[in-house]
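>>> Need a 3D model of the sequence below.
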Amino acid sequence: MIDRTIAISNVYIMLAYAFRAIRSRGKDRIEAQRFDHLHDLLAEILVRGVGAQVKRGLHRDYLNRRDELATVRGRINITRTIATRSMTRGRMVCEFDEYEADTPHNRALKSVIVLLIRSGDVDASRKAALRRLLPYLDAVTLIAPTSIRWDALTFHRANATYRLLLGVCELVVRGLLPTEGPGAMRLTSWVSDEQMNRLYERFVREYFVLHHPELSPGAPSVAWDFDDTNAHGVEQLPAMRTDVTLRSGQRTLIVDAKYYGQSMQVGMWGKPTVHSANLYQMLAYAKNADVHRDGSVSGLLLYARTHAPEQPDLDVVIQGNRIGARTLDLGQPWEIIRAQLEDIPTWLEDKQTALTQ
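Model (predicted):
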């Protein structure tokens, strides 16, 4: 289940940042509404987004088709023509390109719209609005949601407006996956931790990409700083992939976004501590990235805040590198969340300088 400390309206903001649609028209109208269920929010995004897309024109592409025709069109497939004995009927098997809307992008949209209508916990008025979109997708093939190849969907200037819509569709299919029960299929009520963690990571990274390009935000991998002379089996070292890396001058901050149901672990004696695996991971990142051994690399674990009374609040210097853990309260109004995000770049300052401010 999604942690109820996350305001549903903030899920939309996270989606908008994650899929680079923060400047989309209608954003303010969606934010101003109240949604009791996450399905309602996702349905509303599709209602508005697909409706606007219909007005400007659905995405179309040249798709390869094969058909038995009486006149030549495109290229004649000699092998198929002979195999099907089309010539005896005065016809030929031709292969040609057709410019149409039955693209993988529109198939994904139609599939998820139908899924929400049939199985989603969506308000009746929004289900009706979704149904009104279907006639515009009549020429689009209805496919099984689980057959969609999300990694094969590419975006460019002509279909950039699909980025948020298909991001929502992917969240529905992967996070709100249909579950088959005796005689019925239904959607789970909330997004899984795994899917929310992916969305949370992407949201944090894209926030800094949009608002702080001067910090060169990215998600590079950290190379292991090992001794080449006696190295053996280095290909077995696991990859160290960062969620967000910010740079200012000679200083670097590695941010690891964590979305857990429990943001702290509890030891044998009931003492809450930062997750040890997360802390070891961040220390490894910082020490290996700090190739000059000058303490210029810091590491910050950024947890989504939970209901627990004890929350991560760590700020220490370990072997010369500043390591910390704090939370981002996604249940607060956006202005407060943004202020918390804007405080993160201060970690690029020297620790002593930051502490005196």
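
>>> all contacts plus neighbour counts: C-alpha atoms, from now on.
OK.

>>> List the contacts of the residue nearest the centre of the chain.
Ranked by distance to the mean C-alpha position of the chain (Cα atoms, centre = their mean), the top residue is Leu199 at 4.3 Å. Residues near Leu199 by Cα atoms under 8 Å, 6 or more residues apart in numbering: Met14, Leu15, Ala18.

>>> Equivalent analysis for Leu153, please.
Counting by Cα under 8 Å, 6+ apart, Leu153 has contacts Pro104, His105.

>>> and it, how far is that from Thr327?
33 Å (Cα to Cα, to the nearest Å).

>>> So which residues of this structure form helices?
8-18, 27-32, 38-56, 78-83, 104-119, 124-133, 162-175, 193-211, 276-289, 334-343, 351-356 (DSSP state H).

>>> Another sequence for comparison is provided below:
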Amino acid sequence: MAEWETRDVAGVALTPRDRRLVDEVNATRRMTILETRNGVRVETRSWVGVLRFEEWELRVVPKLSGGDPGVAAMVHATAGLGSLRALSGLRTLHASGATLLDLLAMLFARECESVVRAGLLSDYVEREDALPAVRGRILANRQVLERFGQVDRVICRYEERESDVWENQLLASALAQVAPRVRHPQARSHLLRLRALFAEVCPAPPPAWRSPSGDDYHRLNEHYRSAHTLASLLLRSMGIRELLRAGEHRGFAFLLDMNVLFERFVSHLVEHALTGHGVRVHRQRQDRLIWDVDRGAPYARIIPDLLVEAASGSRLSVDAKYKAYDDRKLSPADVYQGFLYARAYGGARVDGVAQAMVLFPCGGGTLQRKRLRVRDGAGADLAELTAVGVPLSLAIEELAANGGPMLQAVRELILERLGKA
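Below is the predicted model:
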């Protein structure tokens, strides 16, 4: 099925385990699955991926990105995995029956192999144990309370240099969860080999995991960043919080939110297009521009997906909307938001009119453009919202080629609204 599609699927049934999976998916509103007299009714939303039931499988495939390989390319770009030319083998893998999970798992396996080649990190880990000889610091209080009168062992606190550190634990945990769920033979072979290697390094993965932040990385562990990004993406898309939970791998959901992915991809696209043109691109910048007059204090923040700022001080908000605006009107909420941003960041002007932009995905091979203006009661233009349809497949190709006419057109539109054209 495609995104935002409703279909009645006849001749399939849900087992008790399937119903538990359906309840989890319905509760998170990633899609809606309802049992009917003849089968099930499925209503997809903006999430793509695979739901594997005990007797059948449901795949949700994106319409505008060139299918699952296109989504893998978007993930590859937003995760900072290097040149997109490395993705050439994924289309061959997809042609042989690989799902989106298989493709992303293959990317993850490659990044894990890169970490192994660069060298697994080890660090000093603090331990406490009863030892036959003194090592480190004796814990006198515990010795008296737990081993009073016994001198064959001494409770000590000491440091041991080990590879069982959080950098390796996250990869070991993700490999343990992903490997049993991958079906494509080539991807599965890579993952199983890596799972065995990391299981020796980290014999007991932690029961919970967290996505690392930029502050977690430094000179010694920077080569883990890309692998960690993919590990977090895979675990989050499978809805896994507790890594030691019991359960069969026959039924599970792997669903990726295209809203979030498209927003990150647009950020990468705009940053790439504007590199070297004297502007700064801020992601998710928060500005307290809505004011409570009575209290004399900020009321709410404005948070555009991107804020492009020129050296002159001119600023332009650029929002990413994963919606099919190529064949329908912009929603009132997106129009109102765009006009608010245009007026709030009024430094970017064309013909004296405040500007804002929205980027959305479209088909075909050229940019689409719609311009809306809001006027006052006297008919004077106050703000303009430019909605630009970006052909995703072409954008992915031009990023792989490090440039092209579509990227140039995006750059010119933005620079024109900043007064730099």
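
>>> before we move on, the earlier item: so for Ala257 of structure 1, which of the helices of structure 1 sits nearest?
helix 193-211 (5.3 Å; Cα to Cα).

>>> Please work out the angle formed by the directions of the closest one and helix 162-175.
On the basis of axes from the mean of the first three to the mean of the last three Cα atoms, to 10 degrees, helix 193-211 of structure 1 is oriented at 160 degrees to helix 162-175.

>>> What's Arg328 of structure 2 aligned with over in structure 1?
Taking TM-score structural alignment, the alignment pairs Arg328 of structure 2 with Pro272 from structure 1.

>>> So the nearest residue to that match once chain neighbours are set aside versus Gly120 of structure 1, what's the distance?
Spatially, and ignoring its direct neighbours in sequence, Pro272 of structure 1 is nearest to Val266 (4.4 Å; Cα to Cα, 6 or more residues apart in numbering). Separation of Val266 of structure 1 from Gly120 of structure 1 (Cα to Cα) stands at 36 Å.

>>> More neighbours: which of the two?
Gly120 (26 against 12; other Cα atoms under 10 Å).

>>> Find the residue closest to the more buried one in space, skipping its chain neighbours.
Here the residue nearest Gly120 of structure 1, using Cα to Cα, 6+ apart, is Leu187, at 5.8 Å.

>>> Any buried residues in stretch 204-222 of structure 2, and which?
Pro205, Trp209 (16 or more other Cα atoms under 10 Å).

>>> oh, I was asking about stretch 32-43 of structure 1
Phe35, Leu38, His39, Asp40, Leu41, Leu42, Ala43.

>>> In contact with the fifth one, which residues?
With contacts taken as Cα under 8 Å, 6+ apart, Leu41 of structure 1 has the following neighbours: Ile8, Ser9, Tyr12, Phe35.

>>> With Ala219 of structure 1 as the reference, measure out to the last one.
It stands for Phe35 of structure 1. 33 Å.

>>> again with the second one
Distance from Ser9 of structure 1 to Ala219 of structure 1, counting by Cα to Cα: 27 Å.

>>> Comparing the two, which shows the higher neighbour count?
Between Ser9 of structure 1 and Ala219, counted using other Cα under 10 Å, Ser9 has the larger neighbour count: 21 against 17.
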